[in-house]
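Asker: Structure, please.
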Amino acid sequence: MNIIHVIVLAIIEGLTEFLPVSSTGHMIIASSAMGIASDDFVKLFTVAIQLGAILSVVVLYFKRFFRSFDFYIKLVIAFIPAAVFGLLFSKKIDALLESAITVGITLFIGGIILLFVDNWFNKPVINEEKDISYLTALKIGFFQCIAMIPGTSRSAATIVGGMSQRLSRTAAAEFSFFLAVPTMFAATSKKLYDFYKEGHVFTGEEIKLLAIGNVIAFIVALLAIRTFITFLERKGFKLFGWYRIIVGAVIIGLYMTGHNLKVI
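Answerer: Okay, the predicted model is just below:
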């Protein structure tokens, strides 16, 4: 893995982490295309640079994170389903990460859903996080579990989940951002622990690459979040739906024509 790989993957992470297009799916495809997907450090890197992305949420919404203790209770409640399912099915999830065709199929199906989601849930009654009940937070947390299938998009699953509970598009997107903080922190911590447990030791070069990747992901995510919220308020999800359908169709088409898209 070299500095060019780092820059490409970090930009992809920063751009896609909070958009409903699947950051994991895009990084699986990108690392596979660059021929580095089978490397253990690369697999760790694609998860570890999420720390830079989630830091952008804390910076942009700094005051919201210190407004009330109730805010944290809701995040913990919403986080629990993914934590439980992640521990129970971690091996199966890792297996799914090894096939790009899974990404193609879920991108395509998710894209179709996004074409219609604005019409399905067009009568919101919750416009702010403070009005989200504990039960609603838990339901959104179960939607987040769907995103364990690569290509689904954690952002898409939680935003659609929020809208299904009558949150406005903006409220659903912001709660999705907030929920990303404990979820991705836990996922990164587990990945780092597993990496260490397997006997790997970071070299000085690897530490430098991780640092650069997180800084780039942080900066790009700052810009992406603000742009996404503005776009979402004005245009909704259809453009993201069509994007997912096109990308998914290309991946499926390549697979059907005999191209080897297996990541390992």
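Asker: rest of the way, CA atoms for contacts and neighbours
Answerer: OK.
Asker: Just the buried residues of the top helix by length along the chain, please?
Answerer: Identified as the longest helix of the chain according to DSSP state H is helix 204-235. By neighbour count on 16 or more other C-alpha atoms under 10 Å, the buried set for helix 204-235 is 206, 209-222, 224-225, 228-229, 232.
Asker: what's the helix or strand for the closest residue to Leu19 other than its chain neighbours?
Answerer: Nearest non-adjacent residue to Leu19, counting by C-alpha to C-alpha, 6 or more residues apart in numbering: Ser155, 6.1 Å away. Here Ser155 sits within helix 154-164, counting by DSSP states H and E.
Asker: elements contacting whichever helix or strand comes after that helix?
Answerer: Counting by DSSP H and E, the next helix or strand C-terminal to helix 154-164 is helix 169-197. If you count contacts as 3 or more C-alpha pairs under 8 Å, 6 or more residues apart in numbering; DSSP states H and E, helix 169-197 packs onto helix 40-48, helix 50-60, helix 69-88, helix 154-164, helix 204-235.
Asker: The structure of the following sequence is requested for comparison with the preceding one:
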Amino acid sequence: MDMHYLTIVLLGIVEGLTEFLPVSSTGHLILASELLGYDSAQWAMFNVIIQLGAILAVVVLYWRTFWAVAVGLLQGNPVSWRFLRNLVIAFIPAALIGLALHDKIEILLGEPKVVAVALIIGGIAILIIERLIKSATIVGIAEIPLVRVVGIGLIQCISMIPGVSRSGATIMGALTLGVERRTAAEFSFFLAIPTMLGATTLELIKNHDKITTGGVSWFDIGIGFVVSFIVAILVIKWFVGIVSKHGFGPFAWYRIVAGAAALIWLTMK
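Answerer: Here you go, the predicted structure:
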């Protein structure tokens, strides 16, 4: 396979594989650019746009949930309105802080060592939270109290540091606030939709002139989108099953090992 198309497929796989796992998709894409030696600036907009493939995977897998909520909203169902309220409220902190700190976040995206350290610290945090959290009483996204929704939204903002992981921050934040594992994971999936759409839209507005520069075409973006979509569908199904049975420990250990290996390699490079 031509190296150009190999890069497209690999980036699509990395995005789809890591977007909804608590391991940081952005961090993995940054480390991939260092490991594979490609020009990260050339592929920056490509990486942003193919996130929409991962978003589409959530919509396809949970279309019944979204349909039920839409019908419930039209019928004035209070459960549907609480579901929508919780997603909107949890999204607002990331939207406001993301807009305010956009330039500073862009600087951090060029620091692979920050990613490695964040992977290690995040893995340790997951292990601690898993050990301390013994029981959860909140089941169902619509049942999460408003105050705790705000807390989850604020905790999600920590993921603006590359390597922290948006899904990891929201899931662990939800767990510490009394939400059970499956609900925490699914809330993270649904919250990804407005969060990633917002981030992608902001990038497109600011850098629309760079979308297909540096040899990356719309055809290339289309391939990456499809690869990301297919991989994300498989990952989401697998992830929910693993979390329900075994918790988040395996992902914590992966983060620690991967972060340590990356830090050693970057230091010796």
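Asker: Report the mean deviation for the helix holding Ser155 of structure 1 after fitting onto structure 2.
Answerer: With mean C-alpha distance after the TM-score superposition for structure 1, helix 154-164 of structure 1 departs from structure 2 by a mean of 0.4 Å once superposed.
Asker: For that helix, grab the matching residue range in structure 2.
Answerer: Aligned using TM-score structural alignment, helix 154-164 of structure 1 spans residues 166-176 in structure 2.
Asker: for stretch 8-23 of structure 1, same thing?
Answerer: Stretch 8-23 of structure 1 corresponds to residues 10-25 in structure 2, going by TM-score structural alignment.
Asker: Quick one: residues in contact with that stretch.
Answerer: Identification of contacts with stretch 10-25 of structure 2 by C-alpha atoms under 8 Å, 6 or more residues apart in numbering yields 26, 28-29, 47, 50-51, 53-54, 119, 162-169, 171, 188-189, 223-233, 235-236, 239, 251, 255.
Asker: repeat for stretch 37-45 of structure 1
Answerer: Applying C-alpha under 8 Å, 6+ apart, the set of residues contacting stretch 37-45 of structure 1 is 1, 28, 31-32, 36, 191-192, 195, 210, 263-264.
Asker: The helix holding Ser155 of structure 1 to helix 69-88, inter-axis angle?
Answerer: Put simply, helix 154-164 of structure 1 runs at 120 degrees to helix 69-88, going by axes from the mean of the first three to the mean of the last three C-alpha atoms, to 10 degrees.
Asker: Could you list which residues are in contact with the alignment partner in structure 2 of Asn214 of structure 1?
Answerer: Here Asn214 of structure 1 is matched to Phe225 in structure 2, going by TM-score structural alignment. Residues near Phe225 of structure 2 by C-alpha under 8 Å, 6+ apart: 12, 49-54.
Asker: burial measure for the aligned partner of Leu179 of structure 1 in structure 2, as a count.
Answerer: Under the alignment by TM-score structural alignment, Leu179 of structure 1 pairs with Leu191 in structure 2. A count of nearby residues for Leu191 of structure 2, using other C-alpha atoms under 10 Å, gives 22.
Asker: In contact with Leu191 of structure 2: list those residues for me.
Answerer: Counting by C-alpha under 8 Å, 6+ apart, Leu191 of structure 2 has contacts 87, 90-91.
Asker: circling back to that earlier point, helix 50-60 and the longest helix of structure 1, what's the angle between them?
Answerer: With the same axes, to 10 degrees applied, the angle from helix 204-235 of structure 1 to helix 50-60 works out at 50 degrees.
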